[in-house]
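> fold the following, please.
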Amino acid sequence: MKTIKVTAGIVGPQDNITLICKIAEEYTDKLDYISFVYQNADETTTIVENNQNLVDIWIFSGVTPYVFAKKSTSQQPFFYPELNGSSLTNELIKIKYNDHKNLNNVSIDLLEKHDIYETFHDLDLHYDNLYLYEYPGFTNMEEIITFHESLFNDGKVEVCITCLNYVFEHLKTKDIPVYRVTPTRANIRQIINTALQQWETLHFKHSQIATILIKVEDMDKNRNHNTIPYDLHRLNLELQSAVINFSESIFGSFVTLGVGAFLIFSTRGSLIETGRQVGDLLEKLALITDLPSNVGISYGDTALTAEENGRLALNHAQNYESFCAFLVKDDGIIEGPLTEQERISFSFRTENKEFSEKLKQCGVTITTFNKILSVQKRIGNHSLTASIIAEWLKMTPRNARRILNSLVEQGIAEIIGEEAPTSKGRPRKIYRVSNEQNIHTD
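Below is the predicted model of the structure:
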């Protein structure tokens, strides 16, 4: 079987690029690369923005170009070798034993505090007078330069250690003793291996079969047993044309399943890479007819699995509301409605027989329970009311209260408080539902 090679864009200053590319040569059977050298790290955003069509993944020399790359529109995988104690050890040995400089008073930026102290301890070096600039989540070059420069000018440090090429070059022009921590060969090999493994996983997922089931309801309610009325036939052709256009846009294969029912086979990668949203299709169908339309999407390793999951997804969409879509992933997780920003993810399986029996006593399916749990997680305050469940799961408040009270009786949920009603009436109970792992079963 032919190996599909990944093309990596390698970005950083010249010395780091040279080393990373040298290590990348060890992976020529799996990896091609294009190197992009910058003078300043803030050039990374433009580099990634203008060259994302040339590469599959990006490998950066460090966290600073990685942060700048995040400002681009690229959705490709980003990687960088993390600097750690082994990276610092190389510089400390050079400072102490090659250049014979004092390491009692040192300023260090961006490295993790525990890595620094452990490295000094392992090398039997004193670390009473270390000045550390910890990474705050973004890189302020001028602030880091001032940090080192001020400490040196005030006589508090004799040596500065930086992880940034820009800071290194600037401090050198001021004749400040400065050393730069760079990735070790082991760091680089580790991140290349990680990148290749993640790419293979991603490529496998992108190759999975995707099915999209579209159903326009009630189209055949009034049709004659033997003939399709001309108006219905014209409407079906118009809907079919919209579905075919969508199928073509995602490089899919189109199948008609009957009046108002259509099936598209494509790949997971095509859906993701084209950026086409199923909401666009539902909007087009809504413009053609006011009949309720729904979509079920699924991924699977085989056409049979994908189609079965697609029918499950369509069923969830039909039971939720008109003009919505649900997705069933290859791991069995259901997500939706996809056409709304507020969506939930839930499973429809459980391997716990005792827990399943408790739910049966409540008259609640595992799917409904997982939906309730997902809503609680989505709300974010670890609590629920019957009105919230009724709104999310499209049921009556009375039915929602019945379900929640049944869960309380079986020890799956608890009442944790009450809230005042918005109008006259009894206070509303506030519930907390436990997940399957936290519920005691005898």
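
> going forward, measure contacts and count neighbours with C-alpha atoms only.
OK.

> after the biggest helix by length in the chain comes which helix or strand?
As assigned by DSSP state H, the longest helix anywhere in the chain is helix 185-206. With elements assigned by DSSP states H and E, the helix or strand that comes after helix 185-206 is strand 209-216.

> and Thr73, helix, strand or coil?
When states are read from DSSP: H, G, I helix; E, B strand; the rest coil, the local structure at Thr73 comes out as coil.

> so who does the closest residue in space to it that isn't next to it in sequence touch?
When the adjacent residues along the chain are set aside, Thr73 lies closest to Glu49, with 6.5 Å between them (Cα to Cα, 6 or more residues apart in numbering). When contacts are counted by Cα atoms under 8 Å, 6 or more residues apart in numbering, Glu49 touches 72-74.

> the structure of the following sequence is requested for comparison with the preceding one:
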Amino acid sequence: MNTRIAVIGSTEFIERIESITSEIAEIDFDAYIYQKPTEAGLLIKTLKPCDAVLFSGALPYYFSKKYHEHLPVPSFYLAQDEMSVASSLLSVLYHKKISPHRISIDVSQASIVTNVLADLEIEMDTSYIMDYQEMLKDSFDISLITCYHQKLWKDGFIDLALTSVHSVFDQLQLIGVPAMRMVDPQSSIFKALQDIKAHTDLIKSRSSQIAVCYVISEEANAHELVDGLAHEIQASVQLLEDCHFILYSTRGDIESLMNRNGLNHFFAQLQKKGTIGFGYGSTIMDADRHAKIALGFAEKHSDDKCGYIFTEDKDLLGPFPQHAKQQRLKNDHPELLQVAKQTKLSPANISKIIQFSHSRQSIQFTAAELEDYLQVTRRTTERILKKLSDHGHVTIVGEEMTYSKGRPRAVYELNLPVY
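Predicted coordinates for the structure are as follows:
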């Protein structure tokens, strides 16, 4: 299955990515374009389901930090390296015929420039190199980079500004300062994309790791409550004895439950004592053994309601619930409210579909999987999918053969801002 990457960057960077997509196997891209790096955070609110997010550089990554830190998928940025600087200096020398000591440069880390200059035995005034990495720790105004180059040029110290920020290049052009964009070498982009794919493949592999869960509850409706928990983590359930249950799931489903505060919701329904132990492992025997260890810690805890997780790395996580968190019961995301208005689906149904997307390790799904999650009839599910499809919010991307006779089942992907 292909890795889908959301790319957030300038028009020039997106065009650079698109120019090499035919040479990149097993990776799909969704482009999100900003005019200035400061707009990157707002674009995160419009992201559709993906496996990872790639920012064009350190600045958009920094400006959107408070947004991408809460994403359920990993975020990366294309880091500048010596290859980028060397390629850019070579381009300046060949095309512009300008000596390095008449150039000003801005980079996220000055050492990558000084390393290249040292290797090439080129002397250059280090005051012409702006390192904005340290500046990112404070409140940073991107116009400072433009002013830095403008002053050096106005005072006659440089003939060209070499910038790694596309919006700075645009501003320098407007005010008449000769400028050039830092080169993003194809090899650097390839390596970054390969690293992202390897990282996301590792996450998917870990998410599919076996998880066993032991639950002890003295509630009169324990079966009903445990069945609800099993539905949340897509688990099968066995009753070992009265009040004692065992569930089989995956690590990814358990972590998704924790991320959306589902375990706290389960504990909130208990009136009597309840303990839970989760175990992860590469085999079902390992996971089972770790779940029993976690349950043992939960039973020894002084609280009536307690849960622990014991991982394959022998890490003990807990006790849960540590903190009471307020659950968000309303949906005021403007884009999703617009989707609800277009499709005439209730905001509650839209929210459930978003939660369904968050609960899955794959961005693709079938109508049967959505039906099972929503706990509605197949006819209702198909009606929901049709309304979404009619407005382009869900697309059919393939077919899946069933194990019995009948037509192949359609495979869907959401086209919604789910984060």
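
> that older thread, out of the contacts of Glu49 of the first structure, who's the most crowded?
The residue in the contacts of Glu49 of the first structure with the most neighbours, by other Cα atoms under 10 Å, is Ser74 (18 neighbours).

> what residue in the first structure is paired with Gln234 of the second structure?
Structural correspondence for Gln234 of the second structure with respect to the first structure (TM-score structural alignment): Phe251.

> now the residue of the first structure sitting at the aligned position of Asn264 of the second structure. Nearest residue, chain neighbours left out?
Asn264 of the second structure maps onto Gly279 in the first structure when the alignment is built from TM-score structural alignment. Nearest-residue entry for Gly279 of the first structure: Thr339, 5.3 Å, with adjacent residues in sequence omitted and distances by Cα to Cα, 6+ apart.

> which stretches in the stretch 201-350 of the first structure count as strands?
According to DSSP state E, counting those that start in this stretch, the stretch 201-350 of the first structure carries its strands in the segments 209-216, 253-258, 261-267, 293-300, 324-328, 333-336, 344-347.

> how much does the second one stray from the second structure?
Strand 253-258 of the first structure, aligned to the second structure and superposed, deviates on average by 1.9 Å (mean Cα distance after the TM-score superposition for the first structure).

> list the buried residues of that strand.
With burial defined by 16 or more other Cα atoms under 10 Å, the residues of strand 253-258 of the first structure counted as buried are 254-255.

> tell me which other helices or strands that strand touches.
Other elements packing on strand 253-258 of the first structure under the criterion 3 or more Cα pairs under 8 Å, 6 or more residues apart in numbering; DSSP states H and E are helix 230-249, strand 261-267.

> again, 10 Å this time
Counting by 3 or more Cα pairs under 10 Å, 6 or more residues apart in numbering; DSSP states H and E, the packing neighbours recorded for strand 253-258 of the first structure are strand 209-216, helix 230-249, strand 261-267.

> what does the fifth one give?
With contacts defined as 3+ Cα pairs under 10 Å, 6+ apart, strand 324-328 of the first structure has these neighbours: strand 209-216, helix 278-288, strand 293-300, helix 303-320, strand 333-336, strand 344-347.

> can we see that at 8 Å?
Of the remaining helices and strands, those touching strand 324-328 of the first structure by 3+ Cα pairs under 8 Å, 6+ apart are helix 278-288, strand 293-300, helix 303-320, strand 333-336.

> what residues in the second structure pair up with that strand?
Equivalent residues of strand 324-328 of the first structure are located at 306-310 in the second structure, counting by TM-score structural alignment.

> again with the last one
Residues of the second structure offer no counterpart to strand 344-347 of the first structure, counting by TM-score structural alignment.
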